[in-house]
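Asks: mind folding the following:
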Amino acid sequence: MTNQKSGNNTSQLIALIGRLLDYPELEIELYRDELIDIVTSSVLSKRNKQEIISFIDRCSEMPLLDWQSDYDGLFERGRSLSLLIYEHIHGESRDRGQAMVDLLAQYEKAGLEIAHNELPDHLPLFLEFSSTQGEQGIGWIEDIIPVLSLLAVRLEKRESGYASLMWGLLDLCGAKVNISELREQVKNEKEDHTPKELDKVWEEEAVTFGGDSVNGGCPTNQHRPTENQRKDQEVPVNWMSMNETASATQPKEV
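Replies: Sure, this is the predicted structure:
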């Protein structure tokens, strides 16, 4: 059992990291201060706070098209940095399909509906769900510590600021990971984002779930939890209403 950290804005922070890991669709310069406030007031270590804030600053200053290009170069090229959780655990075996069915059942039990073209194991969607589950949210993230650790080290190897988001999630869980061993493993991995390796991937059949795999199985903005479906009193991070979010999510007196 890991040492869980808790804080009034933990759900907000999980939602924020989930949004930052999703495909960039809006420049965040206008919301920089609100985003940084969420990070600053969190229970993260000083180092992880600084690294995530640096990542937010970089993304705030970057033209949206450049940010999208950076994202595509990382998460849409090769499988080593796939944000599909069970792809790292089960590969393309049938076990992955069953695992997604089970996860989808948990979403439905919590009142979360997802679009037919969404894969339930997509990390940003999984984090959005976790952010609505109150004290249980950290427990959901603890279940994927091995995947988060591997992604953190692989992103670190690519010198990507996205690594800070993975380290932040691991920090929230109080995860104890043998980083030296992982770094040695990743050091010897064959790169899968080269043109030659990418050609091999495109020749293989794409994984589908619940129909087709439109948009690569990435989440859309449809069918998010309504207020009466949520298990906490936090409001999801929303770039378009960050001012309202910041005030609405202040701790309520009991």
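Asks: C-alpha from now on. contacts and neighbour counts both.
Replies: Noted.
Asks: compute the first-to-last residue distance for stretch 101-117.
Replies: End-to-end distance for stretch 101-117: 14 Å, by Cα to Cα, to the nearest Å.
Asks: all helices for the stretch 101-250 of the chain, in order.
Replies: Here the stretch 101-250 of the chain has its helices, by DSSP state H, counting those that start in this stretch, at 123-131, 137-142, 145-157, 163-173, 179-187, 195-203, 242-248.
Asks: out of the ones you listed, flag the one nearest residue 97.
Replies: Residue 97 lies closest, by Cα to Cα, to one member of the helices of the stretch 101-250 of the chain: helix 123-131, at 15.8 Å.
Asks: show residues contacting the helix or strand hosting residue 100.
Replies: Taking DSSP states H and E as the definition, one finds residue 100 inside helix 94-109. Outside of helix 94-109, the residues within contact range by Cα atoms under 8 Å, 6 or more residues apart in numbering are 86-87, 89-90, 113, 119-121, 129, 209.
Asks: please give me the structure for this one as well, since I'd like to look at both together:
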Amino acid sequence: MSPLFGRRASAPTMRPELDEGTAAIVMQAGALLLAYPEAELLDSVDVIEAALAGTPSAESFAPVLAHLRSMPLREAQSFHVQEFDLSRRHALHLSYWTDGDTRRRGEVLAEIKGVYRESGLVVTLERELPDYLPVMLEFAVADPDRGLPLLQRFRASLELLRIGLAEDHLPHAGVLTALCDSLPGESPKTRTEVQAMVDEVAPLEFVGLNEVVRR
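Replies: Prediction:
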């Protein structure tokens, strides 16, 4: 399972306890494990586990790796559809959490596409919207200078997804915990604290990026 993008760039400063290489491993693993599972993913569980071994995030990923090992492919796919495609509580499209099904969301999606275009990378969406978390994680690995600030801009969405997965005791909750820990700043403990994060960044601004082209 190779990355969706073609080159790497230098990364901005991460938390002192999480170096750039570890953050890239966490994000690449998260991208693979949060996407719709295919046979190739199940065949690569051991490889992903080995890549995470020795990192501070290894324990956080253990439940989802055990989950994938515990069932056949069709059952894993059915679980994913039920919990991520059909449940708004676990939506993997980050702008949904902040903009819902509104006209504003269309503008946000166009702005994300603008960041992808600005990078010069070929972003393979495969019928997904540009705010699909696995795609955004792949982008952050390939172009951290743009991708990491983009993820940080949607930090509130990531935290709400993390809280929802934890409340519902899903094995993927640890993946979101690890992803949030790979970004600057502490995670909020309550939904009220997350709402404060939303208020701080609305309306949409991609801090630290060049102005993107709006459609």
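Asks: just give the TM-score of the two.
Replies: For this chain pair, the superposition-based TM-score is 0.73 by TM-score structural alignment, normalised by the length of structure 2; 179 aligned residues with a Cα RMSD of 2.5 Å.
Asks: I'd like the helices of the stretch 101-250 of structure 1 as a markdown table, with mean neighbour count and distance to residue 42 of structure 1 appended.
Replies: Converted to a markdown table, those look like this (neighbours: other Cα atoms under 10 Å; distance: least, Cα to Cα, whole Å):
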| stretch | mean neighbour count | distance to residue 42 of structure 1 |
| --- | --- | --- |
| helix 123-131 | 24 | 14 |
| helix 137-142 | 20 | 14 |
| helix 145-157 | 20 | 19 |
| helix 163-173 | 23 | 9 |
| helix 179-187 | 14 | 23 |
| helix 195-203 | 12 | 39 |
| helix 242-248 | 15 | 13 |
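Asks: turn these into a markdown table, including distance to residue 35 of structure 1.
Replies: Below are the helices of the stretch 101-250 of structure 1 laid out as a markdown table (distance: least, Cα to Cα, whole Å):
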| stretch | distance to residue 35 of structure 1 |
| --- | --- |
| helix 123-131 | 16 |
| helix 137-142 | 20 |
| helix 145-157 | 21 |
| helix 163-173 | 13 |
| helix 179-187 | 28 |
| helix 195-203 | 35 |
| helix 242-248 | 8 |
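Asks: mind listing what the spatially most central residue of structure 2 touches?
Replies: In structure 2, the residue lying closest to the centroid (Cα atoms, centre = their mean) is residue 133, at 3.9 Å. Applying Cα under 8 Å, 6+ apart to residue 133 of structure 2 gives the contacts 31, 34, 92-94.
Asks: ok, now with 7 Å
Replies: Counting by Cα atoms under 7 Å, 6 or more residues apart in numbering, residue 133 of structure 2 makes contact with 92-94.
Asks: for residue 61 of structure 1, same thing?
Replies: Per Cα under 7 Å, 6+ apart, neighbours of residue 61 of structure 1: residue 29.
Asks: in structure 2, what sits opposite it in the alignment?
Replies: In structure 2, the residue paired with residue 61 of structure 1 according to TM-score structural alignment is residue 70.
Asks: swap in residue 94 of structure 1?
Replies: So residue 94 of structure 1 corresponds to residue 103, using TM-score structural alignment.
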